[in-house]
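Participant: predicted model, plus sequence, below.
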Amino acid sequence: MTGSGRIDSNIPNVARMYDYYLGGYHNFAVDREAAEKVLAIFPDTPAAARTNRRFLQRAVRYLAEEAGIRQFLDIGAGLPTQGNVHEVAPAGCKVVYVDNDPVAVAQARTLVEDLPDVSVALADLRDPDGLLADPHVCGHLDLTEPVAILMVSLLHFVPDDAKPGRLIAQLRDATAPGSHLVVSHLTLDGVAEAPARQGQEVYRSSTAPIVPRTRTDILRLFEGYDLVEPGLVWLGEWRPDAPGGPEEVSHGYGGVGMRPKY
């Protein structure tokens, strides 16, 4: 992506690669070429991407139906795909999608332009104050009431020197008690060194190098939150719709935390 908001079709875009894994059509030849390199190393990546999407949907249903959340802030929402938050959450819930990619934001706004309860902000997690002050966020959500912050397949594109834990803490402290955090995060736990290195090499030539983390490192991102059962687990194991059903392919961990009400 260039600074002017024009599409750079010469560099693989991680959001478009993810769209390709999900079977979408918002991608270019350069994205498909890079994605196919990943698939040659990890052939089950599309299945893992679908598992990740189903985790997001289960988390949103839990938050709306059991935790009583009516406001959702989806950061790093990327390109429009099937099963968006506003399509899963009950009618009347407020949803704000946030991304730092102008083209993704433009596409998302086209998708939801007729939906009064949905807004889209061009903002960046690395500037939490600016994100929360964006009129598409603060004009749509009431941060004095609980809100769910969604960071699904986002934080493994945030390098350690950007201090993701500190960024999350700033957002946490700006939300009301009873607010929630949803995280899914890629890991290389259990992956052999050679394919892990090869996969990371593909992403080094993309718009966002990938930073897989261990379960222990991901757990630290929930500091200040109480983890909801079953805690931080493989994505397919987080409150599955059919316990004991077919095992889902997971390349990462997922969890939901609540900011204590006391």
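Facilitator: Thanks, I have it. This structure is a prediction, so every number in the text was calculated from the model and none was measured. Numbers count the residues shown, from 1 in each chain.

Participant: from here on, contacts and neighbour counts on C-alpha atoms
Facilitator: Fine.

Participant: which ones are touching residue 256?
Facilitator: By C-alpha atoms under 8 Å, 6 or more residues apart in numbering, residue 256 lies in contact with 59, 180, 181, 182, 183, 227, 228, 231, 232.

Participant: go on, residue 95?
Facilitator: Counting by C-alpha under 8 Å, 6+ apart, residue 95 touches 71, 72, 73, 74, 85, 86, 117, 118, 119.

Participant: if we use 6 Å, what do you get?
Facilitator: Neighbour list for residue 95: 71, 72, 118 [criterion: C-alpha atoms under 6 Å, 6 or more residues apart in numbering].

Participant: with residue 174 instead?
Facilitator: With contact set as C-alpha under 6 Å, 6+ apart, residue 174 has no partners.

Participant: how near is residue 38 to residue 172?
Facilitator: Distance, residue 38 to residue 172, by C-alpha to C-alpha, to the nearest Å: 34 Å.

Participant: could you do residue 127 as well?
Facilitator: Distance from residue 127 to residue 172, counting by C-alpha to C-alpha: 14 Å.

Participant: out of those two, which sits in the busier spot?
Facilitator: Using other C-alpha atoms under 10 Å as the criterion, residue 127 and residue 172 rank with residue 172 on top: 22 against 12.

Participant: buried residues in stretch 253-262?
Facilitator: For stretch 253-262, a neighbour-count test (16 or more other C-alpha atoms under 10 Å) marks 253, 254, 255, 256, 257, 258, 259 as buried.

Participant: coming back round to it: got a quick ChimeraX command for the buried subset of the contacts of residue 256?
Facilitator: Filtering the contacts of residue 256 down to the buried ones (16+ other C-alpha under 10 Å) takes a single ChimeraX command:
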select :59,180,181,182,183,227,231,232
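
Participant: tell me the SS of the residue nearest to residue 63 when sequence neighbours are not counted?
Facilitator: Of all residues not flanking residue 63 in the chain, residue 69 sits nearest, at 5.4 Å (C-alpha to C-alpha, 6 or more residues apart in numbering). At residue 69 the chain is in coil, as set by DSSP: H, G, I helix; E, B strand; the rest coil.

Participant: hang on, isn't residue 69 packed against residue 62?
Facilitator: No. Residue 69 is not in contact with residue 62 according to C-alpha atoms under 6 Å; the separation is 8.9 Å.

Participant: the more surrounded of these two?
Facilitator: More crowded of residue 69 and residue 62, by other C-alpha under 10 Å: residue 69, with 22 against 16.

Participant: this is the comparison structure:
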Amino acid sequence: MPAPTWDPQQYLRHSSHRSRPFHDLLARIPDLPTGGHPARIADIGCGPGNVTALLADRWPRARITGFDNSPEMLAKAAEHAGPTEGGGSLDFRSADAAGWIPDEPYDLIVSNAALQWVPGHAESFPAWTEALAPGGILAFQVPGNFISPSHALLGELCDSPQWRERLGSHGRRFVHVLEPWEYLTRLTDLGCEADAWETTYIQLLQGEDPVLDWVKGTALRPVLTALADDEPACEEFLAQYRDLLRKAYPPGPHGTVFPFRRIFAVARRVA
């Protein structure tokens, strides 16, 4: 299955809602054990770099690298690269989270809404935590809404007789997320002090067909990539999916309510 082609502008259309969980994750990350030295930070699956830049606000002296395997996302992220106001630096490199192995010690390894794309991502935790400096932090959040109507309907439509042969596997790509207790257990088993939790954000989206507009930036990317060379088929699929979403998420007087569950974990390597 080819990797999805990403559209940074589409992804950023809902940037305030998408970045809110990262703000909440940052608030739960304790001070880093740098001993007064600038922190070394990795952002795995950095996307367009907008939330990576928030790391420089929290740790202005840090040397921060964002990693992503999407050329489109890295091109957008490059707009944030360079020296930071606190004397640190921000750069971006090409790397696949599925195979990324730290080649130097880190004080913080963080990931925002990326690991759900990586089958077996928890198997990387031993190498990642081993690369942390004593007292260093691994922190991430992943969507946990894959049984919600937005994603269930996408999977069912891809599995329907009309689309099964062409798209059957594209709508169920997000089964790689563990439950909060499973992340807690995995990280504690590695000798970390860990915390895990979940939050459901009750998002109020605006505009016409806003849930469709949301998933065009994320869950729908594999389908859009698969149908990129067949515009009539793409438009037909989108129309069918749009109609299903309109029934599942009817607009209200103030917008369209779109609940979204997120799963968080913060683990500290015991010094």
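Facilitator: Sure, I can see it. Values in this document were obtained by computation on a predicted structure and should not be read as measured data.

Participant: contacting residues around residue 90 of the first structure?
Facilitator: Contacts of residue 90 of the first structure were listed using C-alpha under 6 Å, 6+ apart, and none were found.

Participant: surely it forms part of a strand?
Facilitator: No. Read with three-state DSSP, residue 90 of the first structure is coil and lies in no strand.

Participant: distance of it relative to residue 156 of the first structure?
Facilitator: To residue 156 of the first structure, residue 90 of the first structure is 29 Å away according to C-alpha to C-alpha.

Participant: now swap in residue 254 of the first structure and tell me
Facilitator: 12 Å.

Participant: ok, now residue 214 of the first structure?
Facilitator: Relative to residue 156 of the first structure, and taking C-alpha to C-alpha, residue 214 of the first structure is found at 11 Å.

Participant: repeat for residue 39 of the first structure
Facilitator: The gap separating residue 39 of the first structure from residue 156 of the first structure is 18 Å, by C-alpha to C-alpha.

Participant: the two: who's more crowded?
Facilitator: Each of residue 39 of the first structure and residue 156 has its neighbours counted (other C-alpha under 10 Å); residue 156 has more, 22 against 15.

Participant: map the more buried one onto the second structure.
Facilitator: Pairing criterion TM-score structural alignment: the partner of residue 156 of the first structure within the second structure is identified as residue 116.

Participant: do residue 33 of the first structure as well
Facilitator: By TM-score structural alignment, residue 33 of the first structure lines up with nothing in the second structure.

Participant: let me know the helix or strand that residue 33 of the first structure is in.
Facilitator: helix 29-41 (DSSP states H and E).

Participant: next one: that helix to chain centre, how far?
Facilitator: Offset of helix 29-41 of the first structure from its chain centre (C-alpha atoms, centre = their mean, to the nearest Å): 21 Å.

Participant: likewise stretch 187-197 of the first structure?
Facilitator: So, by C-alpha atoms, centre = their mean, the centroid of stretch 187-197 of the first structure is 21 Å from its chain's centroid.

Participant: distance of residue 46 of the first structure from residue 155 of the first structure?
Facilitator: Distance, residue 46 of the first structure to residue 155 of the first structure, by C-alpha to C-alpha: 19 Å.

Participant: which one of these two is surrounded by more residues?
Facilitator: More crowded of residue 46 of the first structure and residue 155, by other C-alpha under 10 Å: residue 155, with 25 against 19.

Participant: excluding chain neighbours, what is closest to that one?
Facilitator: With C-alpha to C-alpha, 6+ apart as the criterion, residue 155 of the first structure has its nearest non-adjacent residue at 6.4 Å, and that residue is residue 185.

Participant: what lines up with that neighbour in the second structure?
Facilitator: Checking TM-score structural alignment: residue 185 of the first structure goes with residue 142.

Participant: its match against residue 111, yeah?
Facilitator: No. Assessed by C-alpha under 6 Å, residue 142 of the second structure is found out of contact with residue 111, at 8.3 Å.

Participant: for the contacts of residue 256 of the first structure, which ones persist in the second structure?
Facilitator: Contacts conserved in the second structure for the contacts of residue 256 of the first structure, counting by both residues aligned by TM-score structural alignment, their matches' C-alpha atoms under 8 Å: 59, 180, 181, 182, 183, 228, 231, 232.

Participant: export the residues you listed to TSV and tack on secondary structure and distance to residue 146 of the first structure?
Facilitator: Shown next, in TSV, are those (DSSP: H, G, I helix; E, B strand; the rest coil; distance: C-alpha to C-alpha, whole Å):
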residue	secondary structure	distance to residue 146 of the first structure
59	helix	15
180	strand	8
181	strand	11
182	strand	13
183	strand	17
228	coil	16
231	coil	20
232	coil	21
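
Participant: out of these, which comes closest to residue 166 of the first structure?
Facilitator: Residue 166 of the first structure lies nearest to residue 181 out of these, by C-alpha to C-alpha, at 14.0 Å.

Participant: dump the residue contacts of the closest one.
Facilitator: Residue 181 of the first structure makes contact with 148, 149, 256, 257 under the criterion C-alpha under 6 Å, 6+ apart.

Participant: which residue is the nearest non-sequential neighbour of residue 198 of the first structure?
Facilitator: Distance criterion C-alpha to C-alpha, 6+ apart; nearest residue to residue 198 of the first structure, sequence neighbours excluded, is residue 41 at 7.5 Å.

Participant: aligned to residue 78 of the second structure, what sits in the first structure?
Facilitator: Under the alignment defined by TM-score structural alignment, residue 78 of the second structure corresponds to residue 109 in the first structure.

Participant: alignment lookup: residue 261 of the second structure to the first structure.
Facilitator: Under TM-score structural alignment, residue 261 of the second structure pairs with residue 251 in the first structure.

Participant: neighbours of that match, how many?
Facilitator: Counted with other C-alpha under 10 Å, residues neighbouring residue 251 of the first structure total 25.

Participant: residue 164 of the second structure: neighbour count?
Facilitator: 16.

Participant: how close does it sit to residue 170 of the second structure?
Facilitator: Separation of residue 164 of the second structure from residue 170 of the second structure (C-alpha to C-alpha): 9 Å.
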